[in-house]
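Visitor: Any chance you can model this:
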Amino acid sequence: MRTKRVIPGFGLSMGVTITWLSLIILIPLAALFIKAAGLGPADWWKILTTPRILAAAKLTFGASAAAAGVSVVLGLLVAWVLVRYRFPGRRILDAMVDLPFALPTAVAGITLTTIYAPTGWIGKYLMEWWGIKGAYTPLGVFIALTFIGFPFVVRTVQPVMEDLGAELEEAAASLGANRWTTFRRVIFPMLVPALITGFTLAFARAIGEYGSVIFISGNLPMKTEILPLMIVAQLEDYKYSGAAVIASAMLIVSFALLLLINLLQRRLNWQAR
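Guide: Predicted coordinates for the structure are as follows:
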């Protein structure tokens, strides 16, 4: 007797999947590249090599990579605490990790600006004690991007860490390994693919972030402007082709970086086998 499937057959399911992905991803991306293709290579080069765009690109990709790297370290630590320890308030702390997901980006930007401004709760002490200005500097951009990317690492590493049984650690301890050796030689290699995935997600999210950055950055030309802001500036000047060129260049660079990271992740998974 043939059992009935809960989901329709392969043909109908695949058709709905391709149609939906085309409507929300493929067609908009194709329209973007078609719009940008209306300009020739010389126009592309002229737009992308202006000093203002180059400065924004350097800050966007540099701050995104730095924020994703810090998120990997802190995310691993937080995931370790949430998985390996039981303490009062653990569930509240676990729920707070998802706060950047639920918080509107504009609200996050205003909140971070209020805290890290020279007169803010934290910003005034940074200024008085160390002479560091949090808001309206590249450091402010880094803080905002770390805030929005941090949960991606925690939620990527946490389930993998939960699946790691205590048997491996007990076996390593029985062979004479101390805690640091056990973590470095046994646990950490198993977490590397998840950490790379978390880094990729945090990095990709940070590149396109706009709402939480524009407030804390101050949008100072050649200093704290980001590429999404340059796209908005082009649109406000009715330069739609220029905005499409910048957006297309961001997509190309992002896809290339993500491809390299995914290839590295595959190689690590293959070596682990």
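Visitor: C-alpha from now on. contacts and neighbour counts both.
Guide: Noted.
Visitor: For stretch 86-95, measure first residue to last.
Guide: Length of stretch 86-95, first residue to last, Cα to Cα, to the nearest Å: 15 Å.
Visitor: Another for comparison:
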Amino acid sequence: MTTFSFRKPGVLPGFGLTLGITVTYLSLVVLIPLCAAFFKAATLDWAQFLAAVASPRVLASYRLTLGAAAIAAFINGVFGLLVAWVLVRYPFPGKRLVDAIVDLPFALPTAVAGISLAAVYAENGWIGQWLAPLGLKVAFTPLGVLVALTFIGLPFVVRTVEPVLEDFERAQEEAAACLGASRWQTFSRVVLPALAPALSTGVALAFARALGEYGSVIFIAGNIPMKSEVTSLLIITKLEQYDYAGATALAVVMLVASFAMLFAINAVQWHWQRRTIGRRRVRTRGSKPSAGTQGAPS
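Guide: You can find the predicted model right below:
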């Protein structure tokens, strides 16, 4: 007797068609523009490339951009974890409003964010007027760049950590408490290792986003050469001067820096996953009864 089996059609087309569409879309949107930047920068010889990417003014912009982006990513890592913890673990009035405010840097145009930050942190602004007597000038200084980069990077950490924290089993914390662990020991040895991959991903995304930020920075930075000028502004300046090769050379340097950061984070996550899988295997082997004791009477 011959039986016929009919495969239930899926919602999406087959693997070959979907893979082709995916590769084509990524090529048109991501790969081809990035390759074009590298090819345009390759039109410069080595001496011209070094002159474009290693002048004193450009090196000063690197120091400010990379340093402010790294500090902002660290700040967002600490306070983003705190915000995600509060949103997940505690009910309180206005929780939905706070949750919506977290996404505000995503929805707000960067130019509007920059103008708002400059107005608030200026010497006569709502916050700047209280900081000025203390000798803290935020607007039109490198500190203003740090504020802007922290503003635009916070949602990356919160939205990356939040789902992992929601799925974390509270029973592990209860077990640690039953074994006599303090709150800090429970957090540092039980909760934080589980959140570390997501937290590092959020920090890396915030750092990579801050490297290329332009709109929210130019209004609050002051754009003083050698002092408060970021690399993205230099790229725009070179484009306005019709120096397309020099602009793409700077863009390639920042692109490589972003890729290196993301690659390092992925390598760390891969190492953590291997260690976690290895520990689970060791625990599984240790919990299995040995062959000599399987048939032993109790």
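Visitor: just the helices in the stretch 151-273 of the first structure please.
Guide: 166-174, 179-182, 188-207, 211-217, 227-236, 240-272 (DSSP state H, counting those that start in this stretch).
Visitor: out of these, deepest packed?
Guide: helix 211-217 (a mean of 25; mean count of other Cα atoms under 10 Å).
Visitor: Need the counterpart of Ser248 of the first structure in the second structure.
Guide: Mapped onto the second structure by TM-score structural alignment, Ser248 of the first structure lines up with Val252.
Visitor: Go through the helices of the stretch 151-273 of the first structure and name the closest to Phe87 of the first structure.
Guide: Closest approach to Phe87 of the first structure among the helices of the stretch 151-273 of the first structure (Cα to Cα): helix 166-174, 19.1 Å.
Visitor: whereabouts in the second structure does the closest one align?
Guide: Using TM-score structural alignment, the partner range for helix 166-174 of the first structure is residues 170-178.
Visitor: Then stretch 61-76 of the first structure?
Guide: So stretch 61-76 of the first structure is aligned with residues 66-81, judged by TM-score structural alignment.
Visitor: how much distance is there from that stretch to the middle of the chain?
Guide: Centre-to-centre, stretch 66-81 of the second structure and its host chain are 9 Å apart (Cα atoms, centre = their mean, to the nearest Å).
Visitor: Number of residues surrounding the residue mapped onto Val147 of the second structure from the first structure?
Guide: Here Val147 of the second structure is matched to Ile143 in the first structure, going by TM-score structural alignment. If you count neighbours by other Cα atoms under 10 Å, Ile143 of the first structure ends up with 21.
Visitor: so Ile143 of the first structure is in which element?
Guide: Element membership of Ile143 of the first structure [criterion: DSSP states H and E] is helix 138-163.
Visitor: buried set for that helix?
Guide: Within helix 138-163 of the first structure, the residues scored as buried using 16 or more other Cα atoms under 10 Å are 138-158, 161.
Visitor: Please apply the same query to stretch 53-67 of the first structure.
Guide: In stretch 53-67 of the first structure, counting by 16+ other Cα under 10 Å, buried: 53-57, 59-65, 67.
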